[in-house]
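In: Predicted model and sequence follow; I will ask about them next.
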Amino acid sequence: MEGRKIIVLFDDPLKGFTTIKKLQDSGFQTKSFKLSTLIVEKIDKQTQAVILSFKKPITGLIKVIDKLKHHTKRAIFIAITPKENFSLWEKSGVDYIAETPSKAIEIINTQKKPTLHIPIHSKHTTEEILKQYKKPIKILLFYFDNFDDELIEKMTETIKGIYNNLKRADGFIIIEGTGFIVIPYNQNESKGIEILMKKIESTIQQAGFLQHLTISNIVNYNPQSDSLEGILSKKKKDIEIAINIETKTTPIEELLKLPFIVNSAIEVLDGQTLAKLYYDKEFRRIINPFIDIKSARLIAQLKGKVDEKDIKEAKDRFTEVLKEAGKYFDENRRGDFFKTLNSNIQLFSLPEVQSNIIMLINEEAPFKKIINEIQKDAAITTKILKFANSAFFGLKREVKSIEKAAIMLGTEEILGISLSISYLNFFNSTHTKKLYKYSIACLAISKFIEEEAEINTGATLASVIHSIGDMFYAQYHPEEYKKLIDYVNENNMPYEFAELRFLPAASVNVGYELAVLWNLPKRITKTIKYHLYPAVVSRIDSALHLIHASSIIAKAMGYFYGSYSIDNLNYHTYNLFLNRFKLNLLTLFEKQGKIIKQKIDEMLYVLS
């Protein structure tokens, strides 16, 4: 079923996501929409099925079904709904009614599969066609593993799409058991040939068939002296050699380029090993951005006491742990996950008011326009006024005007408050409630640190949103997330290291992708991606280091999953606040813990 396109329309994001996950697990390529965001003209006309995940036909849906039927021509329409609602769909225009996604998949699979109306040639016939050229030519070669009837059947729409998008003068030959070749008409335009090659590769990748592709290359073919079989054999051998070399020499180097993997490995190393690594020049550069307070103390204690043998043992142990972390890192799985996330972004789109606020902030629109947008949502207006009048600002007079409150707070504070409301509506599973409290705890702590350091970084938005990736997994992958939490609790294992075992991609990277898709400001997306290890990107960005500090303090106070202490604070964060703002974060945590807890309770009351 790979590459077969399905459209999913839904009213409930959670049920919609469940349907999409089932379809994708069965090999279908999906795109999803809320009814309000669907643009019929942009739907692929080759769509095989349209799934409608609604309890009953809502207003406007029957007209949409009719438009889609005229647009797609060949798609079948299936409603997924409880059995007691079957009768409501009988005159809606759908072709089938199913009780579950599994039943819908069964219906799709029984439909007649598309046929390929393009000739398939043997290698011998292909050779005869190529020999008709009098001069050497460049051909684009696409060689697949097991290019049999089953794969051809799966790739039908993709192959037809490639064929139909070529110029009339370009040659196109499907070779039995091999793949296909393209013979560009303009043989002298090297740049144009390269662009065509990349375009076809991109089409194959988007359709989900890249894992079957063994060779894609521009080949110089001389009809007078070359044989097709000889070129295929040589290219395949070259590819196999290159793959073997890469497998033997690059894994550790590649892992060292991934901050999340390095951080995860460092988290499970004992302090002594990490401290010894610091005294190797090469590894000091790698681990320095990740050093926490505990490691810094041990590094100081071991000064002048570490020999070559100690360093070698430490390097061997670090490499062993890094490989263990890398064992669960699958780039293909990660890539497929992000592809799914991007193709189904409508499921995770923000409410209209929040989306408009983001757009206006990014456009640097007049403040009056932003306020007008805020006033469209009574819940956001109420929360902003409540927040502005809370003890965190210590105002002598009550602020009653949303204009004054908004001006006093600033645009990013407003956006942070509005997104905290979305959190409550958007994420409502068992684990997301704890994660929401953690986010609000971070907000309260960051505000308290700002007050003590006498700075203003506008931390509300970053505090609220930085754990969005964890929220996503807890809501939309509840089974995997529960396994992760149980594993962390039972094995006293760092949360970030355990993520690699159970989740397809790091939560910070998922959060980053969502933030980019929501068009959040760049400094916020950077904070989401790097708050676990801020020194990797900057040692002076006070806003980024503030979120890291508030996160560690909240975790040390038990607001997050796993076992943490204040000693997990990044050493560069500690130094930044001590040297620039004269604030000792360790002393703050140890001596003002009760006040911090009180501030958190107040913030939870204000934003609950």
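Out: Yep, that arrived. Numbering: from 1, shown residues only.
In: Every contact and neighbour count from this point should use C-alpha atoms.
Out: OK.
In: you'd agree residue 573 is up against residue 545?
Out: Yes. Residue 573 is within contact range of residue 545, at 5.6 Å (criterion: Cα atoms under 8 Å).
In: what's the burial count for residue 555?
Out: Neighbours of residue 555 under the rule other Cα atoms under 10 Å: 21.
In: out of everything not next to it in sequence, what's closest to it?
Out: Leaving aside its sequence neighbours, residue 555 sits nearest to residue 564 (Cα to Cα, 6 or more residues apart in numbering; 5.9 Å).
In: That neighbour and residue 395, how far apart?
Out: Taking Cα to Cα, to the nearest Å as the measure, residue 564 falls 35 Å from residue 395.
In: of those two, who's got more company?
Out: residue 564 (19 against 11).
In: Comparison target below:
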Amino acid sequence: MNSFIKCECGCYNPKDSKYCVCCGKALKQKGSIVAVFDDPQRGFVLLKHLKKTSLEVKGFKPSNLTFSDLGEVDFVVLDIDPKFRELSVLLRRISENLSRSKLIAISKKGYFAIWDKLGVDIVAEKPSDVVEIIKKEFAYSDLPIYTMKEAEAFLKHFSDYNVIFVKFNRFDDAKIFNLHHLLVGLYYSLKRSDIFMVVPNAYVAIIPSNQKDGRGVKILKEKVEVYIKEHLTSDDISLNSVEIVQLKNNKKEISSQKEIIVAKEYSRQESSEDKAKGSHKSEPVFAILKAFRSQLGKLYFTSLRKKVEPYLTLGDAKWIAENRNYSDKEEIERLTEEFTQLEKQSKILKYTEEEFLSSLDGNVEILSLPEVQSNIIMLINRDASFNRIVREIKKDPAISAKILKLANSAFFGLKGKVKSVEKAAVVLGSQEIMSISLSVSCLNKFSSPFIKDLYKYAIATYAIATFLEDKLQVVTSAPLTAILHSIGYMFYAQYMKDEFSEVVNRAKNGGVFESEAVDVLPARAQEVSYKLATMWNIPQRVAQIIRDFLYPKRSSSFDASIYVLHTSVLFARILGYMWGSYSIDDISYHAYKVFLDRFGINIVKFFKEHHEELKEKSSNMVAVLA
């Protein structure tokens, strides 16, 4: 997707190519934008808009702006208060290092004159205005454009899917440019999970996420046809056809010989991006999250047993035990077909999830940790001396205060009062220090109305994980992962408030948070947590646990950390720290088995016996750290 560079001869080449594979001419690389902003939240919104230009985008705070690795930059976009003290110094640095770049400032109308005097090329009121300006200045579209080779390679992964193909009488680059507003409008009118592909000189392809029955695909096809007819205004471009084709034997039946011959001129080698992404294999987890929370027990009696077995809850296991002779053939056939169709949809959801997660790489500056917290993690990872870690802690008063507060809390039950950060750090240990540092980072970085509740939920999970460790007499990564496992939720609460609010409202009406999120959010929160954790240099094993804790059997059959986290999360949710409806029967059956077989603990009885103590421990920890 947008992974090519077009040569003057008309051939499309993989984005990393220096020379055209057809004619051998040197290729002009894709343009780039540098965004500089003084407010991280406004910066995130700006970067989100700028990505619509399809140019490479990098974001910086003024203090972090470096020029050594930027290369040639087409546009520098400034979203900075004109009263910023170092503005003149910043502009001078940009002028000296990026003299060929066009400078665009975002500002209220009242400050336009100031920016003119400062020598910027263009002043705009909103990020969306900047996008339009850049589009006019630069000839790249925000459409997901594929070469024919890329499209064919990609569509191979969707055999037996229904695909809508749209053909125009003329569809070369010039005509695509003329159809830009129509195609963009059509693109954004689709569901987030539908895949949209523009293939020059061939067609537009749409892979509907709803493959459950032909009726839904037909309705979408009619919707597409009506939209195009209403918005097609060009005199020399007409709509040839809108048709539904079921892909068979990994080949498209709709391509004429003429189209295939033309396509060969556009790409002669497989996209490096397609290779990197692999085959986009579907994951049953999407289908399970979406529709089968209460029916896995029945699926256990079908040919899908091996697929659903890692996802069974204790409630499912009870149902299976009570219905060992279950043999409703009609119901089994219906569920098998429904699951198979949802797996197809899962393949599309997995693809859109990967696209979203890869887009976060361009927001490293915004999503990175503050310097002190980042240094603390680095020092702990490197087994640095205790004194060095304490010196770094003392640079941040908020972290120092929380460490002292926790060390003196009833949770640790020390006799005397801890007065120094050094002694507090000794009492707590490196894992707790990292946990507190990260909790402070989350509070500082995220500030939406939902953050306070999510923070309390993370702290309650942390308290329960620590309590479980004590009772099991094991040391795990669970307390640290308890703090980290909710950062994906925090990300959405901060940067996609409307979508997150919708998920919360659905969960409040009796749903399970993750199941409701599949329909609304572009990627699972656990995958976003994993992405952020890797950006923050959290140890890989810890990052994997926060990604896989919902279904621990998928990750490990023996790592106590992931089972303690899974159980702590459920306990915190049952105690009311998370939106949704939860019960002890929602625990993973494999977690139940691990506690029983490995530790000799019936976790259901444990929860009932220690319910009040868990409630008190989590409440006290929230009071100390929240």
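Out: Received, thanks. Quick caveat, the model's predicted, so the values are computed rather than measured.
In: Mind checking the TM-score on these two?
Out: Scored against TM-score structural alignment, normalised by the length of structure 1, the superposed chains reach a TM-score of 0.73; 486 aligned residues with a Cα RMSD of 3.3 Å.
In: Checking the aligned residue in structure 2 for residue 527 of structure 1 next. Helix, strand or coil?
Out: Residue correspondence to structure 2 (TM-score structural alignment): residue 527 of structure 1 is matched to residue 545. Following DSSP: H, G, I helix; E, B strand; the rest coil, residue 545 of structure 2 is assigned to helix.
In: just to revisit the earlier point, now do the shared contacts for residue 573 and residue 545 of structure 1.
Out: 534, 539 (Cα atoms under 8 Å, 6 or more residues apart in numbering).
In: three-state assignment of the most centrally placed residue in structure 1?
Out: For structure 1, the residue sitting closest to the mean C-alpha position, by Cα atoms, centre = their mean, is residue 510 at 3.6 Å. Look at residue 510 of structure 1: counting by three-state DSSP, its state is helix.
In: One more: residue 387 of structure 2?
Out: With three-state DSSP as the basis, residue 387 of structure 2 sits in helix.
In: what about it, how many neighbours?
Out: As a burial measure, residue 387 of structure 2 scores 10 neighbours (other Cα under 10 Å).
In: What of residue 514 of structure 2?
Out: By other Cα under 10 Å, 19 other residues sit near residue 514 of structure 2.
In: picking up where we left off before, can you name the residues that contact the match of residue 527 of structure 1?
Out: Residue 545 of structure 2 makes contacts with 481, 555, 561, 562, as judged by Cα under 8 Å, 6+ apart.
In: and residue 349 of structure 1, what pairs with it in structure 2?
Out: Residue 349 of structure 1 maps onto residue 368 in structure 2, by TM-score structural alignment.
In: What is the burial count for its match?
Out: 16.
In: How about the contacts made by it?
Out: By Cα under 8 Å, 6+ apart, the contact set of residue 368 of structure 2 is 535, 536.
In: any idea how far it lies from residue 406 of structure 2?
Out: As for residue 368 of structure 2, its distance to residue 406 of structure 2 is 26 Å (criterion: Cα to Cα).
In: Please apply the same query to residue 13 of structure 2.
Out: 57 Å.
In: before we move on, what about residue 312 of structure 2?
Out: For residue 312 of structure 2, the distance to residue 406 of structure 2 - Cα to Cα - is 37 Å.
In: Give me the mean deviation of the lengthiest helix in structure 1 from structure 2.
Out: Longest helix of structure 1, by residue count under DSSP state H: helix 430-453. Average distance, helix 430-453 of structure 1 versus aligned residues of structure 2 after superposition (mean Cα distance after the TM-score superposition for structure 1): 1.5 Å.
In: corresponding residues in structure 2 for that helix?
Out: Helix 430-453 of structure 1 maps onto residues 449-472 of structure 2, going by TM-score structural alignment.
In: same thing with stretch 156-169 of structure 1?
Out: Residues of structure 2 matching stretch 156-169 of structure 1: none, counting by TM-score structural alignment.
In: Show me which residues of that stretch are buried.
Out: 156, 157, 158, 159, 162, 163 (16 or more other Cα atoms under 10 Å).
In: and of those, the nearest to residue 506 of structure 1?
Out: Nearest to residue 506 of structure 1 among those: residue 158, at 31.4 Å, using Cα to Cα.
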